[in-house]
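S.K.: What would the 3D arrangement of this be:
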Amino acid sequence: MANNKEICLSATERVYHSRAADTLVCYHREMTKILMDSEYLFSKAQKAKINSSDNIEHKTKNNALGKRIVDNAYDNILTTLKQQIFNNQPNIEPYFSHHNSQVMQLAKLGYLSALAYSSDNVFNNHSPLQKQQEKEITRDLFQLIGFDADKAFGHITTSHILACYEILWALRNLKTLPMAIARHPKSRDLVADKKAFELFNMSVGDILSIGEKLHERGIFDDVSHLTCRGTGMTRTMHLGKLLVPISRFEFWKKAMDILGLGYDNLIALPIDETFRTDTNKTKEIILRLIEQGEPILGVIGVLGSPTYGSIDMLKPLFELREECSRKFNSSFYIHIDASQLGYMRSLFLDKNNRIIPYEILSKKLKKEAPELELQPDVYDSFTYLSLADSVSFEPFQAGFSPYPTGIVCIKDARMSRFLANPPKVCPEQADAAYEIDGIQSAPAVASIWSIHQLYSFNSLGFGLHAQTLWAARVKLEQVLNKAKEIKRNGKSYIIKPLLTSDFNKLSFAIVIKGNRSLDVQNNLNKAIYENLVLQSNHKQDLNLLTLCARNSDDIPAKLCHDCDLDKSEWQEVKHLNLLQLTMKDAEKCGDQQIEEGYQYIKQVVLSALKNQFIKE
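M.R.: The predicted structure follows:
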């Protein structure tokens, strides 16, 4: 039998950088061989063969007729795959490909190799090799964030969504512990000096320290049973409000519903004119809650909004928590959603993984990429990340790992106790996994691990990749600003960049010159998007972004003004449609590739006009 690793490498190298049908058929053919050959890697001696006459191995080895049957089935599979490929050739080939982009070659190799040797796709928590891979990945991220690797806890989840659910799950369990301590006769002395309001607003560190004392007394499981984990959410367990940016409101609303916390306890933090979470209004909300005696379950910060592409100003948030703790003896948990740009912190670290001073980094960027300008508040958000209680990542968004995977990193490993399941029905059983989903994809973990072996996560490693993507977005924006009008049937169409992000997202609108109706402009951009969906066979890489009064207040009114629309149009329509792309492919960042990107956008617009998606 051929060496599976060599076949996998060969197939991966041939398919990389190419989407030709013949190449993909070759790829499918060789991967099918791997998967069929892998049947021989597993012993069947201990398996009951219900019908040995249907066993592929038996047929292949013992009779020619069976071999022909297998060969015919194999050919039928490949014929079907080839037909699917040809039938799905898009009229408009995706260029930027946010959700259909090529991942890095080494990530593909890691994924396919693991799939060949782990055919059921299961990440085994008791596998020394796979656990070692996970450990190396999380230690890299602890170093990237600035956590103490010896005191932190982290692991890989099946998606970033579950990573965030897991954080909220642990936070819910943690916040009900002080009340349980006050109720248990053997532990109430630990919080005897605290009032009810103080119990609801204890700092994470104080709660975990008291939890240590419960372990010393041997009553942690008994007290945990009095938390929401054992009793459910009772009327006395009012954990207060969870504050989240408006851009992630629906995401966390679902989490509050699932965990029984109620989305009435969710407060949406408004955005400012830069589409970042408004720090002044956030401060007002938090101080008002403290004044009203309302507990704060936690505050969510976003390092790269998936909607706007903006980076929250995190430094003022950490300073506010310190102020509340000092003045009001009230603290709150801070989780940072770094799914979009967490890995980009590499850009801010030197070869020794220390923070590069702002002045030095600014000069370095100006020398290497003159079009880049590092804002002090963006610098602070990345460099203050280590003050968070937890951070979640999504490697897919960094452009180097297949979907889906998520990673959760918690500063204090003691918090992992609130993710376990006490007490065990059978104490002799192996330790339970500290996670919400219990199982991951082995190939996905292997793909992440492969990239972590390739890159150092500092300015000399993955930081160079991050810098390239950032520069590409700026260059493309400059090209669009200078682009000539697109003329069609006596009308002129302008590509108008709007809502400039802090990193690699670019939002723009197609504007009809002389148009004064927001409805007409919205319909135009929606039609362009819908045409692209059809012409690219659902592989489109432009998203339709809708800004409305509910998620953006009246801030988009300024964008309407930039499109030569009256303010009254916004007041009447109350929503604005934009097209958005995300730069993830570092190989499309040269001047020629940027020009090709512009031509792609132009082609998308002309295609919609040609196919009569837009009433001219």
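S.K.: make it CA atoms for all contacts and neighbour counts henceforth
M.R.: Will do.
S.K.: Helices of the stretch 301-450 of the chain, start to end?
M.R.: Assigned by DSSP state H, counting those that start in this stretch, the helices in the stretch 301-450 of the chain fall at 314-328, 358-368, 376-383, 395-398, 442-454.
S.K.: For the longest helix along the chain, name the packing helices and strands.
M.R.: Counting residues, the longest helix found in the chain (DSSP state H) is helix 64-87. For helix 64-87, the elements it packs on are helix 21-37, helix 56-62, judged by 3 or more C-alpha pairs under 8 Å, 6 or more residues apart in numbering; DSSP states H and E.
S.K.: Strands along the stretch 501-616 of the chain, start to end?
M.R.: 505-512, 543-548, 575-582 (DSSP state E, counting those that start in this stretch).
S.K.: could I get those strands as CSV with mean neighbour count and distance to residue 174?
M.R.: Shown next, in CSV, are these (neighbours: other C-alpha atoms under 10 Å; distance: least, C-alpha to C-alpha, whole Å):
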stretch, mean neighbour count, distance to residue 174
strand 505-512, 23, 36
strand 543-548, 18, 36
strand 575-582, 22, 37
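S.K.: before we go on, could you also do this sequence so I can check it against the first one:
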Amino acid sequence: MNTPNASPLNVDALFIGPKSENRVFFKEMMEYAVSEHLHWRADFHPEDPALVTPVEQHAGDFRQTLYRTEGILRQLSSKLKNTSVPWFSPRYLGHMNADTLMVSNLAYVMTMMYNPNNCAHEASPTTTELEVEAGLDLCRMFGYDPKRSWGHITSGGTVANYEGMWVARNLKTIPLAIAQHEKARDLVAGKSEKELLNLSPSAVLDLTDELKKRGLFEEVRALSCRGVGIKQGSLGKILVPQSKHYSWMKAMDVLGIGQEHIVPLPVDENYRTDVAKMREITFRLIKEGHPILAMVSVVGTTEEGSIDHVDEVIKLRAECERKYGASFYVHVDAAYGGYVRAMFLDEDNRFMDYDALLARYRAEDIIPAGVTWPKHDVYEGFKAMAEADSITVDPHKVGYIQYAAGAVCMKDKRIVDLISYHAAYVFEEVDEAEGADTKVVLGSSIMEGSKAGATAAAVWAAHRLVPLNIGGYGKVIGRGIVTADWFAQRLASAKPLTVGRRRFEVRPIMHPDFHMVNFTFKEIGNDSLEDHNRLNKKMYEICSYASGRTYTNDFLTSSTSLSVEEYGDTPWHYVASRGFSRAEWDKVESVYILRAAVMTHFLRKAEDFDAYWEQLREVFAAKLAHIVDMEDKTGADTLIAA
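M.R.: This is a model prediction of the structure:
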């Protein structure tokens, strides 16, 4: 691995900026990227003649083709400028998007022109190596041993989650396949099917090592689910928090496990998995004889940004192994929050002691006085990620890298053998002499086929410039965390907004675990939850792309609904805190909220944020006035009771 630049990092120099402040450098490097590629083409076998002559280039149809090309690009530019979402601006507080790193944009463009396909090494001799390096960067960040682990780039968190469950599913069936093979069954002699389905992931992988020594691995693998399929419900349950991303439902469908085998884990009022209920459900399933295929923790829930108690999941698995001889696979869905683990690492990739971490935050002004982060349970959750079997993470979220860049990391790379394929016309064997023990053939070991090598280059370049530790990504991510904390504090103490004779109050759902801040507006004196939901839905409609004026809007956000169907009674905690009755909650069973991932890097100075907040209060008041005015003009069903 190349050592990332250890010199001091200036965060403002990493991005183009909300007002294109770094435009000169960006344009210079963009021109460099294009020019280098053009020189590369021109210098390839200079003895070859030019195949397009000046005479041909001046022909009428040639010029017309260029004019048409220019016209189409101008048309596209107009569409993009008119309707695209300005993620780069602090005025956008919605989805997990912000300004992207200049180096990743430039690396992507530079590489894109070479058009490498990371499915096959022969089609991407450079970028395949970059992808492997970038994957190991992420493994190190999560505390995995780079000599034993494996990671790679995916199109996003959905595919990464699929791969996590793909390996978990295949792993679960290997012991059963061993028991069926005449020459291998002695490895599991005396074990019942129940015992085979409850082996730990490491124990199963140790069995695969023995199969390889005997030359039986391929034969046994053919008897696993990848060869003969799975019997409905035969592998057990998958325990997933209620806060899960919808990709988990799709994964159960795609992998043939069946959605009915998902067991939802209730979440507490902070939208983290409820530890007591998780333990209760797990022990009940084991006592009823159900094997557990996998348990999922979420580090950065999509709707609330909450950090699950990964440490409690790891403790629970150890307890189940000790007390009941029952084990299961642990996957962490950290698509949103995975990169935040860099906030806890020193320059030697060591996970820092809690008190030392806080001291360094203060000393380097990464997290200033008045902001308490991380909460101790959040710290423990991030620390325990090193014990998970696999982890999903999205560089295109808190890695500040452009789409599409997801990733999956696996603690023990032996597990890749359970899913790998080989086609001689695409893939190349890795020579033992070249270090086969440290390499995995990329194309045959992933769910996707053709994939852009430019994405791998973008992630690799970002990691080289911005180290995955407290002095690199820690400084970048820390800015958003601080701004989110300030934003939540201001919402929690904000004075009512007055519109005519009506007054409105805005409050956060809870204090954020890192930088997702959810909040709602409520008209003071109106205790109808339906009116509350309509008000916030209207606020979303006029503060989002739905308004039809994305680029000229003065504030943009996103939204979601927290319902009984998805979260049980958990949202009631907030509903009650806003003064709504239990009868209202039982009738409506859903609360509509505004959702803001505060990822901007440009409001870290207290004076800048103070000015921003005052301006935002004026925007909020103007939006509410617009809603009230529209009610008065329509005279239809009132949005809010007067």
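S.K.: what about the strands of the stretch 501-616 of structure 1, which gets the closest to residue 126 of structure 1?
M.R.: Nearest to residue 126 of structure 1 among the strands of the stretch 501-616 of structure 1 is strand 575-582 (37.8 Å), distances taken as C-alpha to C-alpha.
S.K.: against structure 2, where does the closest one fall?
M.R.: Under TM-score structural alignment, strand 575-582 of structure 1 corresponds to residues 590-597 of structure 2.
S.K.: And for the matching stretch, what's in contact with it?
M.R.: Contact with stretch 590-597 of structure 2 is made by 93-97, 303-304, 484, 515-520, 529, 532-534, 536-537, 540, 557-564, 571, 575, as judged by C-alpha atoms under 8 Å, 6 or more residues apart in numbering.
S.K.: By how much does it deviate from structure 1 on average?
M.R.: The superposed stretch 590-597 of structure 2 is, by mean C-alpha distance after the TM-score superposition for structure 1, a mean 0.7 Å from where its aligned residues fall in structure 1.
S.K.: That stretch: how far from the chain's middle?
M.R.: Distance of stretch 590-597 of structure 2 from its chain centroid, counting by C-alpha atoms, centre = their mean, to the nearest Å, is 19 Å.
S.K.: now swap in stretch 68-83 of structure 1 and tell me
M.R.: 37 Å.
S.K.: Make a markdown table out of the helices and strands packed on helix 64-87 of structure 1 and add mean neighbour count and distance to residue 256 of structure 1.
M.R.: Below are the helices and strands packed on helix 64-87 of structure 1 laid out as a markdown table (neighbours: other C-alpha under 10 Å; distance: least, C-alpha to C-alpha, whole Å):
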| stretch | mean neighbour count | distance to residue 256 of structure 1 |
| --- | --- | --- |
| helix 21-37 | 17 | 41 |
| helix 56-62 | 14 | 49 |
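S.K.: Of all those, which one is nearest residue 271 of structure 1?
M.R.: helix 21-37 (44.9 Å).
S.K.: circling back: take the helices of the stretch 301-450 of structure 1 and write them to JSON lines, including distance to residue 22 of structure 1.
M.R.: Listed next are these as JSON lines, based on distance: least, C-alpha to C-alpha, whole Å:
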{"stretch": "helix 314-328", "distance to residue 22 of structure 1": "49"}
{"stretch": "helix 358-368", "distance to residue 22 of structure 1": "40"}
{"stretch": "helix 376-383", "distance to residue 22 of structure 1": "44"}
{"stretch": "helix 395-398", "distance to residue 22 of structure 1": "27"}
{"stretch": "helix 442-454", "distance to residue 22 of structure 1": "25"}
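S.K.: Tell me where the stretch 251-400 of structure 1 has strands.
M.R.: Going by DSSP E, counting those that start in this stretch, the stretch 251-400 of structure 1 shows strands at 266-269, 296-302, 334-337, 390-393.
S.K.: Nearest to residue 33 of structure 1, out of these?
M.R.: Judging these by C-alpha to C-alpha, what sits closest to residue 33 of structure 1 is strand 390-393, at 34.5 Å.
S.K.: what about the closest one, how far off from structure 2?
M.R.: Here the mean offset of strand 390-393 of structure 1 against structure 2 after fitting is 1.0 Å, by mean C-alpha distance after the TM-score superposition for structure 1.
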